[in-house]
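Asks: Dropping the sequence and predicted coords here.
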Amino acid sequence: MPHSRHRFDRLLDLLAATARERADIIGLAGMGSTADRARVDEWSDHDFALITLPGAEDGYRHDLSWLPASDAIALSIVEHHGGVKVVYDDGHVLEFGVTALAGLDSWSGNAYDVLVDKGGVEEAFAALVARPLPTGPRDDAADVGLVLTQVLIGMGRLRRGEVLSAGESIRSEALAHLLRALGRRLPGDQSRLDTLDPRRRFELVHPELGARIAHALSGDLETGAQELLRIAEQQLAPGWAEFPQRGLAAVRARLGWS
């Protein structure tokens, strides 16, 4: 089956039909690009939430016969938090969560599209996206401070010989905080950025800067870490009194980068 918009929509229609037919399913909602289908391309997976009656959740995680073309499932995983990932023989991916309506009280999200609602689903998702994000309220100074601390911690681990852990601190944690601050403070279409994962679509809004960051982190880790701090200072410090210049100087001095 080709990865195409037609196939994407067809599979979504089949999921919705199943949700309507089954008495223990009360709702289906698309998330991510499954909610904002203008972004769908050949690499888009189906990201959705299945809302069931209480007690029915686990059955839909472990018995996947309800999914379209279930005989073509090559791999499935139930994650520790109850989310499910499915890979078909042709490589297409489904990612979904299963919950009773009350379980949505603990979820976070942004874009959604309720496809099936047998009662209370639209209201629950409206409340879901209105809740504060798990990252807390906007705090650009804290995010930049965390860039500095994660670079310092990561470099300490690198010099100790903990290369894998160092890479996580710098290429993942420091990067995420930097992209969050850049995405909020730089001019650009912020509506295209993902409020849950600051890495998503950053380079579509800031292509040159995204390419610079990607290049910096593709090679030597110490060189990349220095470049992250350079980018933070160049892009964020001018005209911003809260930029932590003293902290930046301390990190550079400790690492011998002054």
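Replies: All right, it came through fine. This one's a predicted model, so the numbers in the text were calculated from it and none came from an experiment. Numbers count the residues shown, from 1 in each chain.

Asks: For the rest of this, base every contact and every neighbour count on C-alpha atoms.
Replies: Fine.

Asks: what's the neighbour count on residue 58?
Replies: Applying other C-alpha atoms under 10 Å, we find 14 residues neighbouring residue 58.

Asks: which residues touch it?
Replies: Remark: with contacts taken as C-alpha atoms under 8 Å, 6 or more residues apart in numbering, residue 58 is in contact with residue 98.

Asks: Then the one 4 residues further on?
Replies: Counting by C-alpha under 8 Å, 6+ apart, residue 62 makes contact with residue 78.

Asks: go on, residue 29?
Replies: 35, 48-50, 112-116.

Asks: what's the answer for residue 251, then?
Replies: Contacts of residue 251 by C-alpha under 8 Å, 6+ apart are 148-149, 152.

Asks: what would those residues look like in a markdown table with secondary structure?
Replies: Listed next are those as a markdown table, based on DSSP: H, G, I helix; E, B strand; the rest coil:
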| residue | secondary structure |
| --- | --- |
| 148 | helix |
| 149 | helix |
| 152 | helix |
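
Asks: hang on, the earlier thing: just the buried residues from the contacts of residue 29, in PyMOL please.
Replies: Selecting just the buried residues from the contacts of residue 29 in PyMOL takes one command, with 16 or more other C-alpha atoms under 10 Å as the test:
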select buried, resi 35+48+49+50+112+113+114+115+116
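
Asks: want to compare, so here's the second one:
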Amino acid sequence: MHPTLQRLDEIAGRVAARDDTIALLGLGSAGAQRGRLDDHSDLDFFLVVEEGATSRYATETDWLATTCPLVWSFAHERHGRKALFADGIFLEYGVFTVPELRRVPFRGARVVWRRPDAPPGLTESDAPVPRPPFDTVEFHLNEALANLYVGLHRDLRGEHLSAARFIQGHAVDRVIALLRLSAGEPPYRDVFDDSRRVERTYPPHVLPLEGMVPGYLGNAAAARVILDWLSVRFPVPPPLREALESLLQRKIGRPA
């Protein structure tokens, strides 16, 4: 067994001996998609507890440290923590009651341990996964173009960091969404983050990330690659293409 999964089983053994715990659910590569687990995977899980026990398990770590010493931890939200074991296993977890769990959007959970009287359906969430307003080619194409337009203006203003987020971040996200819609659902897709595992799914000649994400001072070059990529595959409205070309010319004409 992989050490990460073995650690999760050890944690399950500890919480199973307590009266105020109901279930332990593995998530991500420790959940239903264990086939993608490797030496770089985090340990993600939910602990389901009785009413009144959430705060204790979310703020205290003694129940974890009995499996291996913790060298660092912090609360990243009201219901959970991120932490590092002494042997290098990094974990992120949330602690919820059953009613709270029903309101949390998640997918692909696996029951590692459950109390015999635990309610059914703990691996299914009633909460919808956050999505963009429209998951269509038209939306993602036009949103990508809008990101390029806003990003190039900010780059010309000297706001290179904000520009990078629009061009090399938001616009690239839309490119990945367009690939998903045109090429089919990728294996092991993370519904919360489409950027996960794209390098395994799309080779460089399909998704030229090196050109689309060149770095802090590479916004114009990134916009050029993204605009050309979109123009070859989708009908870019001529007025917007002309506006983007004009912005790119203004950027190129400026001294470095």
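Replies: Yes, it's here. Owing to the predicted nature of the structure, the values given are computational and were not obtained by experimental measurement.

Asks: Provide the TM-score value for the superposition.
Replies: Overlay of the two chains. TM-score (TM-score structural alignment, normalised by the length of the second structure): 0.84; 245 aligned residues with a C-alpha RMSD of 2.5 Å.

Asks: returning to what we had before: wait, which of the contacts of residue 251 of the first structure is closest to residue 56 of the first structure?
Replies: Of all the contacts of residue 251 of the first structure, residue 56 of the first structure sits closest to residue 149, with 44.3 Å by C-alpha to C-alpha.

Asks: Looking at the second structure, name the residue matched to that closest one.
Replies: Using TM-score structural alignment, the equivalent of residue 149 of the first structure in the second structure is residue 146.

Asks: Could you do residue 93 of the first structure as well?
Replies: Using TM-score structural alignment, residue 93 of the first structure sits opposite residue 90 in the second structure.

Asks: ditto for residue 84 of the first structure
Replies: Using TM-score structural alignment, residue 84 of the first structure lines up with residue 81 in the second structure.

Asks: Now do stretch 125-143 of the first structure: distance to the chain's middle.
Replies: How far stretch 125-143 of the first structure lies from its chain's middle: 14 Å, per C-alpha atoms, centre = their mean, to the nearest Å.

Asks: for it, how far is the first residue from the last?
Replies: End-to-end span of stretch 125-143 of the first structure (C-alpha to C-alpha, to the nearest Å): 28 Å.

Asks: residues in contact with the residue mapped onto residue 226 of the second structure from the first structure?
Replies: Aligned counterpart of residue 226 of the second structure in the first structure: residue 228 (TM-score structural alignment). Neighbouring residues of residue 228 of the first structure by C-alpha under 8 Å, 6+ apart: 175, 178, 213, 216.

Asks: Mind checking which of the residues you listed are in helices?
Replies: 175, 178, 213, 216 (DSSP state H).

Asks: returning to that earlier point: among the contacts of residue 228 of the first structure, which one has the most neighbours?
Replies: When neighbours are counted by other C-alpha under 10 Å, residue 178 leads the contacts of residue 228 of the first structure with 24 neighbours.

Asks: Quickly find the element holding the match of residue 84 of the first structure.
Replies: strand 80-85 (DSSP states H and E).

Asks: so how far does that strand sit from its counterpart in the first structure?
Replies: Its matched residues in the first structure lie on average 1.6 Å from strand 80-85 of the second structure after superposition (mean C-alpha distance after the TM-score superposition for the first structure).

Asks: which stretches of the stretch 1-150 of the second structure form helices?
Replies: For the stretch 1-150 of the second structure, the helices defined by DSSP state H, counting those that start in this stretch occupy 3-16, 54-59, 62-65, 98-102, 137-157.

Asks: Now distance to residue 241 of the second structure too, for the ones you listed, in TSV please.
Replies: Listed next are the helices of the stretch 1-150 of the second structure as TSV, based on distance: least, C-alpha to C-alpha, whole Å:
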stretch	distance to residue 241 of the second structure
helix 3-16	49
helix 54-59	51
helix 62-65	55
helix 98-102	45
helix 137-157	8
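
Asks: and of the ones you listed, who's closest to residue 41 of the second structure?
Replies: Taking the helices of the stretch 1-150 of the second structure one by one with C-alpha to C-alpha, helix 3-16 is closest: 8.1 Å.

Asks: Which stretch of the first structure lines up against that closest one?
Replies: Going by TM-score structural alignment: helix 3-16 of the second structure matches residues 7-20.

Asks: what does that stretch contact?
Replies: Under C-alpha under 8 Å, 6+ apart, the answer for stretch 7-20 of the first structure is 1, 25-28, 46, 66-68, 115-116.

Asks: Which pair in these has the greatest spatial separation?
Replies: 1 and 26 (29.4 Å).

Asks: For the two, indicate the residue with more neighbours.
Replies: Looking at residue 1 of the first structure and residue 26 with other C-alpha under 10 Å, you find the greater number of neighbours at residue 26, namely 21 against 8.

Asks: What's the separation between the more buried one and residue 113 of the first structure?
Replies: 15 Å.

Asks: One more: residue 154 of the first structure?
Replies: Where residue 113 of the first structure is concerned, residue 154 of the first structure sits at a distance of 40 Å (C-alpha to C-alpha).

Asks: go on, residue 96 of the first structure?
Replies: From residue 96 of the first structure over to residue 113 of the first structure (counting by C-alpha to C-alpha), the distance is 14 Å.

Asks: repeat for residue 249 of the first structure
Replies: Distance from residue 249 of the first structure to residue 113 of the first structure, by C-alpha to C-alpha: 47 Å.

Asks: Residue 69 of the first structure too?
Replies: Distance from residue 69 of the first structure to residue 113 of the first structure, by C-alpha to C-alpha: 23 Å.

Asks: mind listing what the match of residue 93 of the first structure touches?
Replies: Neighbouring residues of residue 90 of the second structure by C-alpha under 8 Å, 6+ apart: 42-43, 82-84.

Asks: Before I go, just wanted to say thanks for your time.
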